[in-house]
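Participant: No letters, just coordinates:
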């Protein structure tokens, strides 16, 4: 498979010596790259070892989550620093994690929109955010603010009990005028989270998110929404259904969020219900693996060579070797589904559950961007005779997402430090032109 990004392979012939037939077909100038753009509440996860007295002095509830104001957060942070109690400082945020992992996998550009402190001190939490973000993630469009970004403190006592203190800071102060239309217009996808639309009164973040969505729809860029948490959706599921139906093309969720949205506990049936509103669905289901659902053209469906799977929809993976399309691009849209069990049964010891779904989504985005990259690079390819959404079949995208999710579960942080080995070919690969 051909994906954007540098590969480690060595070749006998110089890479500049391309196929002469392709050289005749393509212009001499370099083809532009594909990228994805996302908006996030920029925050840092700060982990520290403290005693029970520390938790009590700051008025926190042991073992629970509490919101704290900026002044309390700053005093807490300074005490942790002065006492050398901090064990980890990770860049966080659902979309930040997703874009970082995308850039690591693709070895290519992503663009992050949000806010960042105007004044950054070496070693500070804002500095750590920049250090823990891939150099391929473009941070040039971040909006500067005079104050802190978001901070999530995880305070661990001697018996391992975790107490959380969350300070939003200025993370929801992104203004609509800070959303660059030209960046969204050239993207392969716009990635958002449900948290962006739930900011407090007077905060401009929801308006900024809607401005980005309007640009994406104007330029026919797929809008990707990750649901974030079941509790956000459960507050008003019908409002979220209406919003998704009107604005979203690709939906990412776990089985709990899927149930909150659709009222259906079966991930397969919940994914099927979500296809009433969107073109492509990713649903992670913990130890049961993950599901994907989408549309393809009835005339060009491809039968799987994998065993047919039982479920609420009989033999639901029958056409999983088909490539996904947007429903509006199909003359006779056919719903297609795929499922994969956890890679190698899952890690022997799960180091971290935070970010596994974000990792899976980054793989899906990589495949979508690869499709745009290949369409630009080889416009006459038979792969682009129809308006496909993904480069690979639904089964192959499912396999890739599963592998990345495993990698995140197998490490302490939600962000990949390096890419994966090149993807293995599967039975379906012989069907597709290289």
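Facilitator: That came through fine. Since this is a predicted model, take the numbers as computed values, not measurements.
Participant: use CA for all of it now, contacts and neighbours both
Facilitator: Fine.
Participant: all helices of the protein, in order?
Facilitator: 20-25, 52-57, 70-82, 94-106, 125-131, 181-185, 205-218, 230-234, 237-247, 255-262, 267-274, 356-377, 394-409 (DSSP state H).
Participant: and among those, the most buried is which?
Facilitator: helix 94-106 (a mean of 28; mean count of other Cα atoms under 10 Å).
Participant: That one to helix 394-409, inter-axis angle?
Facilitator: Here the directions of helix 94-106 and helix 394-409 differ by 110 degrees (axes from the mean of the first three to the mean of the last three Cα atoms, to 10 degrees).
Participant: Show me what helix 94-106 is packed up against.
Facilitator: Where contact means 3 or more Cα pairs under 8 Å, 6 or more residues apart in numbering; DSSP states H and E, helix 94-106 is packed against strand 36-39, strand 110-113, strand 137-138, strand 190-193, helix 356-377.
Participant: here's the one I want to compare it with:
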């Protein structure tokens, strides 16, 4: 993506004369001026090939998902290691995935808040978590705990049937004291998951998340929420609607979560309903592709040059070349929408659906942080005539998020191992330069 920032290559012929309006732009610095912060339940996904006797021995139900106690999880893990049954160990967690993918795409800093084992043996699941996380993701603020982080075991028998065993460990023991206000104050966005509210009584994770939310609101940092699973939302959709209206700027969800939240099975209508509570919506919809909805200033709206699309809202993509704004920053807010079909029709074979939505969200976060970077380095640019939330238009955001999501669908792991090739110039970019 052609975002502002440090380049890996330099011009052969130096350019000494710059636009005089940009002479006061800040010089390039090695210190990151745009980052995102995420709070996660740190966990590792562990896959292993086992027989049915192994599943029964640990009191699991073949083909089902159960939560197990820490002692059972440790015994199960040690047997898997002793018998060399583990096939894959991936760093997991929806926000952990998003922070990693953001740092791979932006080649820049993200900050992950959560817990981590205080003592980490080489080769252990906690060690794998660190190894599978981008070096550009700042883990220095993780809170050390004397116990295990979360583990999700996927036990696969000879017939390919999968049994799931989940051990939360101490992943919900993040303390409000471990939330650094200064890091959130300087962030382009604070990213949270709906899973953070699912804590046992006495676990401090929810208090830590609310502490971070208060810091973000104090410093006017956009707060992003990814819904994670429809089951959490379906328990009490009204509570979630109120929570979104009070605290959240940007909402990420899939079509099932959108339906649980709004009651609308049509992703476009669900995204439109969500604009009653938030400023920007990203909704992945499987084979239908990806939808986005947001606000822009009426005076700054941009007409699309793509074909107008039919749908539950007629010609809904009419102003998809517009850039997104927070509703409170608009004098005359206008709702805008965009859609894109799956990239290249989707992969020939979907290797993994876990993490595709996290990857799409990482692309959106990259664009938001690029906007912050550009505004702080070139504040008098015409691109900042209004207080935009995004650097690119809704149409370009869809295109970028869709491409990154495809990359994850086409691989086994939920985390990107490398960035994407730079995109080609588009009709829309020429339109914006006029």
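Facilitator: Looks like it arrived, so ask away. Worth saying up front: this structure is predicted, and the values here are computed from it rather than measured.
Participant: What would you report as the TM-score here?
Facilitator: Once superposed, chain against chain, the TM-score is 0.97 (TM-score structural alignment, normalised by the length of structure 1); 433 aligned residues with a Cα RMSD of 1.5 Å.
Participant: before we move on, back to that, among the helices of structure 1, which comes closest to residue 416 of structure 1?
Facilitator: Closest approach to residue 416 of structure 1 among the helices of structure 1 is made by helix 94-106 (5.8 Å; Cα to Cα).
Participant: any residues touching the closest one, and which ones?
Facilitator: The contact list for helix 94-106 of structure 1 (Cα atoms under 8 Å, 6 or more residues apart in numbering) reads 3-6, 36-40, 42, 91, 108-112, 133-134, 136-137, 191-193, 228, 355, 358-359, 361-363, 365-366, 414-420.
Participant: what's the answer for stretch 351-361 of structure 1, then?
Facilitator: Outside stretch 351-361 of structure 1, the residues that touch it by Cα under 8 Å, 6+ apart are 94-95, 97-98, 101, 252-254, 282, 284, 400-406, 408-415.
Participant: Identify the spatial nearest neighbour of residue 299 of structure 2, chain neighbours not counted.
Facilitator: residue 332 (7.8 Å; Cα to Cα, 6 or more residues apart in numbering).
Participant: counterpart of the one you found in structure 1?
Facilitator: When structure 1 is aligned by TM-score structural alignment, residue 332 of structure 2 is paired with residue 332.
Participant: For that match, give its distance to residue 83 of structure 1.
Facilitator: As judged by Cα to Cα, to the nearest Å, residue 332 of structure 1 and residue 83 of structure 1 stand 65 Å apart.
Participant: Neighbour count: those two, which is higher?
Facilitator: Using other Cα atoms under 10 Å as the criterion, residue 332 of structure 1 and residue 83 rank with residue 332 on top: 13 against 9.
Participant: I figured that one hits residue 298, correct?
Facilitator: Yes: assessed by Cα atoms under 8 Å, residue 332 of structure 1 is found in contact with residue 298 at 5.5 Å.
Participant: what sits against the spatially closest residue to residue 248 of structure 2 that is not a sequence neighbour?
Facilitator: With Cα to Cα, 6+ apart as the criterion, residue 248 of structure 2 has its nearest non-adjacent residue at 5.1 Å, and that residue is residue 223. Neighbouring residues of residue 223 of structure 2 by Cα under 8 Å, 6+ apart: 189-192, 213, 216, 247-250.
Participant: switch the cut-off to 10 Å
Facilitator: The neighbours of residue 223 of structure 2, taking Cα atoms under 10 Å, 6 or more residues apart in numbering as the test, are 37-38, 188-192, 212-213, 216-217, 244, 247-251, 278.
Participant: Could you do residue 42 of structure 1 as well?
Facilitator: Shown in contact with residue 42 of structure 1 (Cα under 10 Å, 6+ apart): 91-96, 112-116, 126, 129, 142, 148-151, 168-172.
Participant: Also residue 337 of structure 2?
Facilitator: Contact analysis of residue 337 of structure 2 by Cα under 10 Å, 6+ apart lists 268, 271-272, 280-281, 291-295, 313, 315-322, 324, 394-395.
Participant: Taking those residues, please make a ChimeraX selection of just the buried ones.
Facilitator: In ChimeraX, this line selects whichever of those come out buried by 16 or more other Cα atoms under 10 Å:
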select :268,271,272,280,281,291,292,293,294,295,316,317,318,319,320,321,322,324,394,395
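Participant: Confirm for me that residue 170 of structure 1 is in contact with residue 118.
Facilitator: No: counting by Cα atoms under 10 Å, residue 170 of structure 1 stays clear of residue 118, with 11.5 Å between them.
Participant: Comparing these two, which shows the higher neighbour count?
Facilitator: Per other Cα under 10 Å, whichever of residue 170 of structure 1 and residue 118 has more neighbours is residue 170, with 24 against 13.
Participant: What's the separation between that one and residue 200 of structure 1?
Facilitator: According to Cα to Cα, residue 170 of structure 1 stands 11 Å off from residue 200 of structure 1.
Participant: ok, now residue 14 of structure 1?
Facilitator: Distance from residue 14 of structure 1 to residue 200 of structure 1, by Cα to Cα: 56 Å.
Participant: Identify all contacting residues around stretch 70-89 of structure 1.
Facilitator: The contact list for stretch 70-89 of structure 1, computed with Cα under 10 Å, 6+ apart, reads 44-50, 54-55, 57-59, 67-68, 123-129, 132, 147-155, 165-170, 413.
Participant: In strands only, show me those residues.
Facilitator: 44-49, 67, 150-155, 165-167 (DSSP state E).
Participant: which among those gets closest to residue 380 of structure 1?
Facilitator: Of all these, residue 44 has the smallest distance to residue 380 of structure 1: 44.8 Å, by Cα to Cα.
Participant: okay, now that closest one: neighbour count?
Facilitator: For residue 44 of structure 1, the count of nearby residues is 22 (other Cα under 10 Å).
Participant: In contact with it, which residues?
Facilitator: By Cα under 10 Å, 6+ apart, residue 44 of structure 1 lies in contact with 89-93, 125-129, 132, 149-153.
Participant: so how far is residue 141 of structure 2 from residue 224 of structure 2?
Facilitator: Applying Cα to Cα to residue 224 of structure 2 and residue 141 of structure 2 gives a distance of 20 Å.
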